[in-house]
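# Coordinates for the following, if possible.
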Amino acid sequence: MGLAFRLKTLTVAVAALSIANFANAAGLDRSGQDITAFLQDGLYTEAVYTYINGDVTGKDASGNDIDDIAEPYDFFRYGVKADINDTFSVGILYDEPFGAAADYSGQNNFITNSDADAIVKNFTGNPNLTADLVDQNIQGLQGALTPGNPGGLSPEQLQQAQTQLIGLQAAQNLANRAGEATQVEVRTESITGILGAKFGANKEFQVYGGPVAQQVRADVKLRGSAYSTATGYTTNISADQDYGWLAGISYSKPEIALKAALTYRSEIEHEAKAFESYPLASAASAGALSSNRGDTINITTPESVNFDFQTGINPTTLATAKVRWVPWSDFAIVPSLYNEVSTINPAYRPEGLPLVSYDDDQWMVELGLAKRLAPALAVSGNIGWDSGAGNPVTSLGPIEGYYSAGLGAKYNVTENWAVSAGGKYLWFGDAKGKTPTQNIVSDFESNDGYVLGVKVSYQAQ
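Down below sits the predicted model:
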């Protein structure tokens, strides 16, 4: 009885140490979709803030330096769980499961030339053209192409004027993006409702499940010569909410502080509104395609499987393990205009190219130890490995997984309230960046980052 009580106390003491256990570099994974708040005993609630900062630098295909592209990224996680009786439990979880934040800077192939006149001259091959002259010529050609042909141009002259107008408009669109950088931002939010039912002689087993509401939005800018004819491309994907589900099973043995849980989350299919701007679309298609398009886009966020495990080693020490699998090889973002322009090249027919995709599935493993130093104080340490989602990988997130080491501590302010803090250092895997056309356009080596987290929790048993 004394051993069981001490192990239970230890479990309570370290339950909230998992502050920064997930900050995954594979695909768009961020929060790790943790559900351990629901697995706590009694009434439990938590609020978690996580901050991620990476140093991701490299070189482009021309050997130019690429300054740090990793934008600092933060997100929140909340959880509430309550027992209806000794059999049924309910919970609500909020997190921000997937995301990305990258911003290129410096003088490299991912930045548009800051000189609009130079862009015009390079694109048209006319050393005498300037951005102002392009604007004037466009106005003149639009006047000449007024319906009814008031200038009396021959069919050949009309065709010539139309072709010239398309080329000048492409040059104008590129010049309007002078000095801009490649950027990406993806944000998601998720709310999960869970109902659990315990069974077994000692209520040691629990099955649980429930609905998931998820919102996703994204903005992507491709700039610079690295993207060839796709330079200047922009897509804004408006926020869309759709639904999926979660299901799992857990087992507990309180006398040795053992808990194990296997959780599956379904994929979620989104149909969002997207606005695309592709400056060279009209020129590349000889006027068949517009350079701007508003359309729907289908994005399916991936399914996942999480395994969470803990067990007491002695009355003051707890061992933990986490494993996560996400099939990023099934994920793709395929805006319709970008995809259609790609089919102009016979090599990419009939499917065309996605804007973002990954080659491999993600595996993440983390092992930890927690130690109670005093009745109100516990510390923990962990090491981890993330496989990444392939190499080469999209130039919008050129990292191949990571190795990690982390530390955390929790202090029980009162019998029920506690504050936890944790940190993790990440050694990112070297990766080569590629464009959707599979061209290797960058090389990123010897990069790292860190994660910091703070949690406030309340538990009443």
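# only C-alpha atoms for contact and neighbour calcs from this point on.
Will do.
# where exactly do the strands run in the stretch 51-200 of the chain?
58-60, 65-66, 73-83, 88-95, 99-103, 183-199 (DSSP state E, counting those that start in this stretch).
# what's the answer for the stretch 251-400 of the chain, then?
258-265, 268-277, 292-301, 304-314, 317-326, 332-333, 356-357, 362-374, 377-386, 393-394.
# With distance to residue 459 as added columns, please give the ones you listed in a markdown table.
Formatted as a markdown table, those follow (distance: least, C-alpha to C-alpha, whole Å):
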| stretch | distance to residue 459 |
| --- | --- |
| strand 258-265 | 17 |
| strand 268-277 | 32 |
| strand 292-301 | 33 |
| strand 304-314 | 19 |
| strand 317-326 | 19 |
| strand 332-333 | 41 |
| strand 356-357 | 42 |
| strand 362-374 | 17 |
| strand 377-386 | 15 |
| strand 393-394 | 43 |
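# Count the neighbours of residue 370 for me.
27 (other C-alpha atoms under 10 Å).
# can you check residue 32 too?
Going by other C-alpha under 10 Å, the residues that sit close to residue 32 add up to 23.
# Also residue 123?
16.
# Let's see this one next, to set against the first:
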Amino acid sequence: MKRVMTSMAALAIGAGAAHAGGVERSTQSVGILFEQGNYAEFSVGGFNPDVSGTYPLNNSNSGDMAPGYGTVSLGYKQQLNDQWDLAVIFDQPVGAKVNYPAGATGNPLADYPIAGSKASIKSSAVTALVRYKMPNNVSVYGGLRSESVQGHVTLPALGYSMSTSDETDFGYVVGAAWEKPEIAARVALTYNSKIEHEFSVTENGSPSAPFSTTVPESVNLEFQTGIAKDTLVMGSVRWVHWKQFDITPLGYQMATSGDSLVDYANNTITYNIGLGRRFTDQWSGAIMFGYEKHQGGTVGNLGPTDGYKSVSFAASYQATDNIKITGGLRYVDIGDAKTTLPPGVQTDFSGNDGWGAGLRVGVSF
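Below is the predicted model of the structure:
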């Protein structure tokens, strides 16, 4: 039960990737450290958002500017002895895929002002963790994360384009957990450090000044406990310091009198809570609810969302003694947002949502 729920809760929360902060793709869970014995897993996910807004001056619609995307993650956990565990995790912590459809009328005065704009952020990370089990069901863990990030943007309305180098830099992870196995209880608190990247940049086809971006620090609180026979309550609280995340190339800053391509005025706290239930020796299920507060104010045109509510369903099938297959489906009600376009006009992004799905295969040995 405990082993099944660890995987199922993580997939239910992350099915189709998170939408926190607009660019988050991984919840950076350390749940794999608590799998029993030796364990490996492979996960794939996809998310298909539908995000569009209107520009009041000409009543034009942006069209769906948020294409669907996929994610992949891998994990391996080795029990070294009764006290020490080792885990290696590959994931994609941040990402973005923006594509405003090209103007439909051919008349710039009638089309959405930034029609044809495109942007992307790609990342990958490898995290190595060790866990030490102390007396009284307490354990401590930590490790290093290697993270690679690159980005591209094209803004036809400004006659602007930018491409960065692919940069790899390092951060760290530290945490502690308490467990009570007889009731399947566990509380784990994890700190993920910020990682600073300095990019070489090409703007409008020519080399430009390097700039730095910080993938922000975060704190995860993950918990579960049995509340009845074969039934668990489980969830997480995740804080991310999104004010640290800023993309401001020099050429763009000069062309826009000091604006940033991407920045965030607020940090985020994301909540997830749900129930898991084992129905038979082979089948278990879970339902999870997610919430991230609507902050208000205006947001950037490359990330026109503000908070969300979600519901996720997951099912796990113990195919053999050592193989389990977990699937998840997630619906996200994407929070309404307002952006600003010239000449200082507010656009309205509302009524947006998205569907996500994920599949994980875990092998114990």
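# coming back round to it: with distance to residue 268 of structure 1 and mean neighbour count as added columns, please give the strands of the stretch 51-200 of structure 1 in JSON lines.
Shown next, in JSON lines, are those (distance: least, C-alpha to C-alpha, whole Å; neighbours: other C-alpha atoms under 10 Å):
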{"stretch": "strand 58-60", "distance to residue 268 of structure 1": "34", "mean neighbour count": "21"}
{"stretch": "strand 65-66", "distance to residue 268 of structure 1": "35", "mean neighbour count": "20"}
{"stretch": "strand 73-83", "distance to residue 268 of structure 1": "20", "mean neighbour count": "20"}
{"stretch": "strand 88-95", "distance to residue 268 of structure 1": "15", "mean neighbour count": "21"}
{"stretch": "strand 99-103", "distance to residue 268 of structure 1": "15", "mean neighbour count": "21"}
{"stretch": "strand 183-199", "distance to residue 268 of structure 1": "11", "mean neighbour count": "19"}
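# okay, those strands in CSV with distance to residue 408 of structure 1 next?
Supplementary listing: the strands of the stretch 51-200 of structure 1 in CSV, determined by distance: least, C-alpha to C-alpha, whole Å:
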stretch, distance to residue 408 of structure 1
strand 58-60, 31
strand 65-66, 33
strand 73-83, 17
strand 88-95, 20
strand 99-103, 24
strand 183-199, 26
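# between those strands, which one is nearest to residue 37 of structure 1?
strand 73-83 (5.9 Å; C-alpha to C-alpha).
# counterpart of that closest one in structure 2, which residues?
The aligned range for strand 73-83 of structure 1 in structure 2 is 69-79, by TM-score structural alignment.
# which residues sit against the matching stretch?
Stretch 69-79 of structure 2 has contacts (C-alpha atoms under 8 Å, 6 or more residues apart in numbering) with 16-17, 25, 32-33, 35, 37-48, 85-92, 97.
# List buried residues within these.
16-17, 25, 32-33, 35, 38-48, 85-92, 97 (16 or more other C-alpha atoms under 10 Å).
# before we move on, the earlier item: how about the strands of the stretch 51-200 of structure 1, which one is nearest residue 244 of structure 1?
strand 183-199 (9.2 Å).
# which part of structure 2 lines up with that closest one?
Strand 183-199 of structure 1 maps onto residues 118-134 of structure 2, going by TM-score structural alignment.
# Could you count how many residues lie near the alignment partner in structure 2 of residue 371 of structure 1?
Matched by TM-score structural alignment, residue 371 of structure 1 corresponds to residue 277 in structure 2. As a burial measure, residue 277 of structure 2 scores 21 neighbours (other C-alpha under 10 Å).
# Could you give the separation of the match of strand 73-83 of structure 1 from the chain centroid?
In terms of C-alpha atoms, centre = their mean, to the nearest Å, the centre of stretch 69-79 of structure 2 is set 14 Å apart from its chain centre.
# Report the mean distance between that stretch and its aligned residues in structure 1.
In the superposition with structure 1, the average deviation recorded for stretch 69-79 of structure 2 is 1.0 Å (mean C-alpha distance after the TM-score superposition for structure 1).
# what does stretch 140-147 of structure 2 give?
Compared with structure 1, stretch 140-147 of structure 2 is 0.5 Å away on average (mean C-alpha distance after the TM-score superposition for structure 1).
# buried sites along stretch 358-365 of structure 2?
So, applying 16+ other C-alpha under 10 Å, buried residues of stretch 358-365 of structure 2: 358, 359, 360, 361, 362, 363, 364.
# before we move on, what about stretch 131-141 of structure 1?
In stretch 131-141 of structure 1, counting by 16+ other C-alpha under 10 Å, buried: 131, 134, 137, 138, 141.
# Of the residues you listed, which is the nearest to residue 407 of structure 1?
residue 131 (55.6 Å).
# Quick check: the closest one touching residue 122?
No. At 11.6 Å, residue 131 of structure 1 does not count as touching residue 122 under the criterion of C-alpha atoms under 8 Å.
# separation between residue 87 of structure 2 and residue 193 of structure 2?
Distance, residue 87 of structure 2 to residue 193 of structure 2, using C-alpha to C-alpha, to the nearest Å: 18 Å.
# do the same with residue 263 of structure 2
For residue 263 of structure 2 relative to residue 193 of structure 2 (C-alpha to C-alpha), the value is 19 Å.
# and the angle for the lengthiest strand in structure 2 with strand 195-203?
Criterion DSSP state E: the longest strand present in structure 2 is strand 138-155. Comparing the axes of strand 138-155 of structure 2 and strand 195-203 via axes from the mean of the first three to the mean of the last three C-alpha atoms, to 10 degrees yields an angle of 10 degrees.
# Between strand 206-215 and strand 138-155 of structure 2, find me the angle.
Using the same axes, to 10 degrees: strand 138-155 of structure 2 against strand 206-215 is 150 degrees.
# average distance between the helix or strand following strand 138-155 of structure 2 and structure 1?
The first helix or strand that comes after strand 138-155 of structure 2 along the chain, using DSSP states H and E, is strand 160-164. Superposed on structure 1, strand 160-164 of structure 2 shows a mean distance to its aligned partners of 0.9 Å (mean C-alpha distance after the TM-score superposition for structure 1).
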